[in-house]
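In: attaching a predicted model along with its sequence, questions to come.
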Amino acid sequence: MEYSFSSGKHELEVAYRKRLTSILKVIRFLLLQGLPFRGHDESSTSSNRGNFLELLKWYSSECPEVAAVVGMNAPGNNQMIALKIQKQLVNACAVETTNAILDDLGDRWFTLLLDEARDCSVKEQMAVVIRYVNKYGEVIERFMAVVHVTTTTAACLKEAIDSLFAKYGLSVARLRGQGYDGASNMSGEFNGLKSLIMKENPYALYVHCFAHQLQLVVVVVAQANQYVCDFMWIVGSIVNTSASSCKRADKLRQLEHDRKVKLLERGEISSGRGLNQETSLARHGDTRWGSHHSTLCRIEQMWPSVIEVIDIILQEMDSRFSETTTDLLINISCLDPRNSFSRFDAQKLVRLAHFYEDDFSWNERMLVEQELETYIDDVRSDERFEGISDLGALAKKMIETMKNRVFPLVYRMIELALLLPVATATVERVFSAMNIVKTDLRNRIGDEWMNDSLVVYIKKDVFNTVDNELILQRFQNMESRRMQLSRIR
């Protein structure tokens, strides 16, 4: 297809839009799959020019309309396949995905979830997730960004958070919770990130990740008994011995396979998904979830008294929760809808309102007890609230039945309770995704490129709702282009 002045401005623009749209579709596919774009050799004589060029080539071969505007049929100075163009389109995808999240958040309160990990190029990366309750009463946790931090001091992390908040138009004043894994630079009582944020906003209450706390408690309980210590030492020795030699690992695997076959033949065990299947051995760690839990459950039978175990667990749990956090959690538990709201206690819930004085005016704190009494009589007599088993379901049911408007103060309490994070699993999953996007073979990927790729890859459900036109218009406005792209009305 030859381009000339006689082709007309409209025809050129139509071809340009088709070309950009086709390239964007290819980029969408690669981003959603977490695949690399570039190839080792992208020259025209290469047998494999990389995922982006090869997929675009395949797409044009299957679709004549695409073939007419890309490759050899595109102007030599406007093929739109340069690495810079790819990065700009990816950035436009990430920005519009983030904007969709921010639009959903609106001016609501939110909670901050953070964690740090090193990537494969030995860079310290901080993953940032926000938690909020949307207009339907649903608890939403959204990945916002991964930020490279030069040091992991609380001051450096706080500076990175301030910069990120400024970029996205978020305010520390809207924070109503913080959730970290308990590292001293995060949760330190005096100089930790938690404390630095609470100096600006005392209502950004911190909750230590429950999963990590439980794991650390189990570790302490396990170490308190010699039987458990000996067992863990034996397991560790088996792992070290088998993992250091392929032959030993194969021998151990074969012995276990033969034993399981005999048991299956005798009908002593059953097979199926998750039943008596091969698994890998891993070294236990103090903060690796579940590494001690199953062991403790079995070794517990060796202990002279189960009461001893329970006492140690209770002592450890008490020592890991501050008095403020304990009181807060006790008060929140009174909102529990299970067993016809059996834990309801109006006096404790009134105290809950005093935890958030900025969110309940003096008059509202005076009226909240009366509203609570009316609320509990109403929901206990409403069959639509029967069988609700958790606070999240209660919030959604309040929205569905419009009782959030009838009991606005109670719903505000429910919303604040839901904002408190109980685990940092969402942040942990960010690092799992990071290991897919940034591998040993892609260890030179830049921080911005990785972040943009992760935003789209992790938030596929949001990205899939973003219209191509929004992305194209953002891309077009990034800089002056050879071709103009008029808006579709």
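Out: It's in.

In: CA atoms for contacts and neighbours, from now on please.
Out: Noted.

In: tell me, what residue is most central in the chain?
Out: Most central in the chain under C-alpha atoms, centre = their mean is Thr426, positioned 2.9 Å from the mean C-alpha point.

In: what residues does the helix of greatest length in the chain touch?
Out: Ranked by residue count and defined by DSSP state H, the top helix of the chain is helix 9-33. Applying C-alpha atoms under 8 Å, 6 or more residues apart in numbering, the external contacts of helix 9-33 come out as 3, 36-37, 51-52, 55-56, 66, 69-70, 79-81, 86, 89-90, 453, 456-457, 460, 468, 472, 483-485.

In: ok, of the residues you listed, which come out buried?
Out: Among the contacts of helix 9-33, the ones that count as buried by 16 or more other C-alpha atoms under 10 Å are 36-37, 51-52, 55-56, 66, 69-70, 79-81, 86, 89-90, 453, 456-457, 468, 472, 485.

In: now, which of the residues you listed lie within strands?
Out: Nothing among the buried ones among the contacts of helix 9-33 maps onto strands, per DSSP state E.

In: and here is the other one:
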Amino acid sequence: MERYFQKKSVINSNSPSCSSTQRQESDRHRDQSSKRIHDNVEESEQLQLSRKRNQNHVELDIDLSNLPMDPGLRIFFSEYPPNVRDNVRRAYLLNGPYQPVIEFPQTKGNKDENRKFVIDWYKEFTWIEYSIEKDAAFCLYCYLFKPESRNRSQGGGDAFMATGFKNWKKKQVLQRQSSQARSEYRVRLKTSVECVRFLLKQGLAFRGHNETTNSNNRGNFLELLEFFAFLNKDIKDVVLQNAPENNKLTAHVVQKDIVNSFAVETTNVILKELGDAFFSVLIDESRDISVKEQMVVVIRFVDDKGCVIERFLGIVHVRETTALSLKAALEELFSKHGLSIGRLRGQGYDGASNMRGQFAGLKTLIMNENESAYYVHYFAHQLQLALVGVAKNHPRIALLFNLTSNALNIVGVSCKRRDLLREKHVSKVIQKIRSGDILSGQGLNQETTLKRSGDTRWGSHYGTLVSFILMHSSVIDVLEVVMENALTSEQRGETCALLDQMQSFEFIFNLHLMKDILGITSELSKALQREDQEIVDAMTLVKVAKQRLNAMRNDGWDSFFAEVSSFCVKNDIIIPNMDDPFVERGRSRRRVEVLTNQHYYRVQLFIGCIDLQNQELENRFNEVNTELLLCMACLSPRDSFVAFDKEKLIRLAQFYPRDFSSKSLMLFSNQLETYILDVRFSNAFSELRVATAGVERAFSAMNIIKNKLRNQMADNWMNDILVTYIEKDICETIDDETIMQRFQKMATRRGQL
């Protein structure tokens, strides 16, 4: 070691050459050195003790109920252990700024002017607090959230959190402090509002899987906020890392509040647009991805410009699917928005869902309370779905749709089986062309496949049944191949049972029966959904459908049975003797009423299913609402109001006794004469059409908003997003200032606008 460090010369105080003065100087240096060492050791021990206390959080016992309120007596916030800082911060926020009311001491300025703290500053600057100990002003939120300066002894930007402000003459410093905080808060809030607006318009998710700073999957909201900051330096200086810790306005609860502000303001615009006008209600039901029954409510009304408007009012989670619970949910939604069932002048439901009977009960409950709320079939809904739902009330028809669905699942489960089905069908088509059973030519015998039905307004059960009849023998061939190559006995048994059912006379009978019934109503269902469909034409189609079903019921049995028998002969399916006793599969003969095959197939199936369809059409288009629609059609401006009929319009007014008194009806006749002359000479009405347009967007939007990745969305959160997404044309017109003010009023915010 001596090679690297040179020894210092040691002065021996006892040496004769050492003078008295030198010995005294040496003693003095030795005492000072000893004192410095002692001080350093003591400071080191205190520092180690402080670090030990900070590391061992249990040792430091903090009484949150007895924190020093005077800002001049507080320790620096960073000196609290990290694990208790949130609790300390929460305790101070609950108490609010320390604002004692005392006789404030006066301080002399440079010109011997007496200055002191002004009590009115408490109201003018809500963030300010006063220290009796230091006679200085501090900022509570700076103390809790603002990063501390490295040099605590200097005032500078930390005057309101470290040394305190006491230059009472310069009130502008307080104003600047408040103005800067407000300005930065406004920038942060406005940026968050813009991010939310963009995400709502696109129907995108907000949150990510990991929202930490270094994450690559922080979610759309934070990524978009960071992108805005990257493009705009003024934003970058006050958002995200540059914002106060607990006032970044990026928390999920803040996002929800902003979305709710958009939803509330959007709904307010809709309600203002509605005003005091009467309206009708359109209701549909569906299950979301998390298997919750959701009821969508849409209102339809005529605005002050005479235009028919449809607006999405909200979506309600229905826990009990009974008529009473549906009515209670509807009343709760109406009450929330200040609406009343008494203002209803119409109601429409899809009725194809599993709540069809409950909706029928809801219709009755509402009409018992308001007789003017007439039920009218919502034309935009797929009528065929309702008719299929009614047909499934017959257990054998329900079995038919179940079997076709199972066959579609087995045959269409893989590309290999689909290709095999096409090959089998092409081979059979070629054989039929060679035998002369079918003709060949341009556009004929195109390649086809099985169509999968769907319980939506775009699905077609009719197309599925038609394709099933055309490809029945090919499907049987594929199922036989599947059964032979089945890997398990369960698969083999399931396929064998399906083959047995599909090659029975009853299956073929029901298949052709539903094909003919849905064929009659298919064109009606499509026509009702056309946006340019005239009401009179629609009612004519309804009448035609009823007549065709009645003709099929009374005179169509022989031709229908011949068609079914011909199909069975071609496909080697046994036709039972119609005079033999009918034996139902799966039921004991001792418990079944003795009847013939003729009675079962003709009365219970053929006539029974047709009667169900007729009954459903009658319920949806009964004498009252049909007359109501035909009377409304008299207002059609087509061909210079050629359909105008004064007597029918008077009859229309009579449907609403609450709105037209006897005196009003007497005046109505003369008013209608004036009306028709006026509109026939007006160019503004020459191009108008009364159409049955409808918008069914809610559940399509719900599948976008609430999907498999976002299947845990709360009911209110989903409703707010749907309102803003579906009514985006209204949402876009709401300015940022309105949203920001709504956001501020929702809760006590840390920042002020």
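Out: Sure, I can see it. Quantities reported herein were computed from a predicted structural model and do not represent experimental measurements.

In: thinking again about what came up before, isn't the residue nearest to the centre of structure 1 right next to Arg131, touching?
Out: No - assessed by C-alpha atoms under 8 Å, Thr426 of structure 1 is found out of contact with Arg131, at 9.9 Å.

In: who touches both of these two?
Out: Common contacts of Thr426 of structure 1 and Arg131 (C-alpha under 8 Å, 6+ apart): Glu141.

In: which of the helices or strands spans the closest residue to His425 of structure 2 other than its chain neighbours?
Out: The shortest distance from His425 of structure 2 to any non-neighbouring residue, by C-alpha to C-alpha, 6 or more residues apart in numbering, is to Ser474 (5.4 Å). Assigned by DSSP states H and E, Ser474 of structure 2 falls within helix 472-484.

In: and what of Ile676 of structure 2?
Out: Going by DSSP H and E, Ile676 of structure 2 is part of helix 662-680.

In: now that helix: which residue numbers in structure 1?
Out: Alignment of helix 662-680 of structure 2 against structure 1: residues 362-380, by TM-score structural alignment.

In: name the SS class of the alignment partner in structure 2 of Ser43 of structure 1, please.
Out: In structure 2, the residue paired with Ser43 of structure 1 according to TM-score structural alignment is Thr212. The three-state label given to Thr212 of structure 2 by DSSP: H, G, I helix; E, B strand; the rest coil is coil.

In: distance of Thr212 of structure 2 relative to Lys146 of structure 2?
Out: When distance is defined by C-alpha to C-alpha, to the nearest Å, Thr212 of structure 2 is 20 Å away from Lys146 of structure 2.

In: ok, now Asn368 of structure 2?
Out: Taken as C-alpha to C-alpha, the span from Asn368 of structure 2 to Lys146 of structure 2 is 63 Å.

In: same thing with Leu324 of structure 2?
Out: Distance, Leu324 of structure 2 to Lys146 of structure 2, by C-alpha to C-alpha: 55 Å.

In: just to be sure, Val350 of structure 1 is in a helix?
Out: Yes - per three-state DSSP, Val350 of structure 1 lies within a helix segment.

In: for it, give me its contacts.
Out: So Val350 of structure 1 contacts 365, 368-369 (C-alpha under 8 Å, 6+ apart).

In: same check for these, but in structure 2.
Out: Contacts conserved in structure 2 for those, using both residues aligned by TM-score structural alignment, their matches' C-alpha atoms under 8 Å: 365, 368-369.

In: CSV for those, including distance to Arg288 of structure 1 and neighbour count?
Out: Shown next, in CSV, are these (distance: C-alpha to C-alpha, whole Å; neighbours: other C-alpha atoms under 10 Å):
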residue, distance to Arg288 of structure 1, neighbour count
Arg365, 43, 18
Val368, 43, 21
Glu369, 43, 20
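
In: with distance to Ser319 of structure 1 as added columns, please give those residues in TSV.
Out: Formatted as TSV, the kept ones among the contacts of Val350 of structure 1 follow (distance: C-alpha to C-alpha, whole Å):
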residue	distance to Ser319 of structure 1
Arg365	31
Val368	32
Glu369	32
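
In: mind jotting down where the helices sit in the stretch 101-250 of structure 2?
Out: For the stretch 101-250 of structure 2, the helices defined by DSSP state H, counting those that start in this stretch cover 121-124, 140-145, 171-202, 220-231, 233-236.

In: Val390 of structure 2: which of these is closest?
Out: Checking those against Val390 of structure 2 by C-alpha to C-alpha gives helix 171-202 as the closest, at 37.9 Å.

In: quick check: angle from that closest one to helix 220-231?
Out: Between the axes of helix 171-202 of structure 2 and helix 220-231, defined by axes from the mean of the first three to the mean of the last three C-alpha atoms, to 10 degrees, the angle is 130 degrees.

In: which parts of helix 171-202 of structure 2 are buried?
Out: 174, 177-179, 181, 184-197, 199-201.

In: neighbours of Val426 of structure 2, how many?
Out: Neighbour count for Val426 of structure 2, taken as other C-alpha atoms under 10 Å: 18.

In: my error: substitute Asp390 of structure 1 in the last question.
Out: Using other C-alpha under 10 Å, the number of residues around Asp390 of structure 1 comes to 12.

In: same thing with Glu618 of structure 2?
Out: The burial count for Glu618 of structure 2: 14, using other C-alpha under 10 Å.

In: distance of it from Val542 of structure 2?
Out: Distance of Glu618 of structure 2 to Val542 of structure 2, given as C-alpha to C-alpha: 10 Å.

In: now Val481 of structure 2
Out: 45 Å.

In: now which residue in structure 1 aligns to Gln741 of structure 2?
Out: Match for Gln741 of structure 2 (TM-score structural alignment): Gln473.

In: His377 of structure 2 too?
Out: In structure 1, His377 of structure 2 lines up with His208, judged by TM-score structural alignment.

In: in the helix or strand hosting Met186 of structure 1, which residues are buried?
Out: Met186 of structure 1 belongs to helix 184-187 when elements are defined using DSSP H and E. Across helix 184-187 of structure 1, burial judged by 16+ other C-alpha under 10 Å covers 185-187.

In: which position in structure 2 aligns with Trp109 of structure 1?
Out: Under the alignment (TM-score structural alignment), Trp109 of structure 1 maps onto Phe278 of structure 2.

In: which residues sit in contact with its match?
Out: So Phe278 of structure 2 contacts 301, 343-345 (C-alpha under 8 Å, 6+ apart).

In: same check on Leu499 of structure 2?
Out: 476, 479-480.

In: which of the residues you listed sits closest to Asn54 of structure 2?
Out: Set against Asn54 of structure 2, the nearest of the contacts of Leu499 of structure 2 by C-alpha to C-alpha is Leu479 (73.9 Å).
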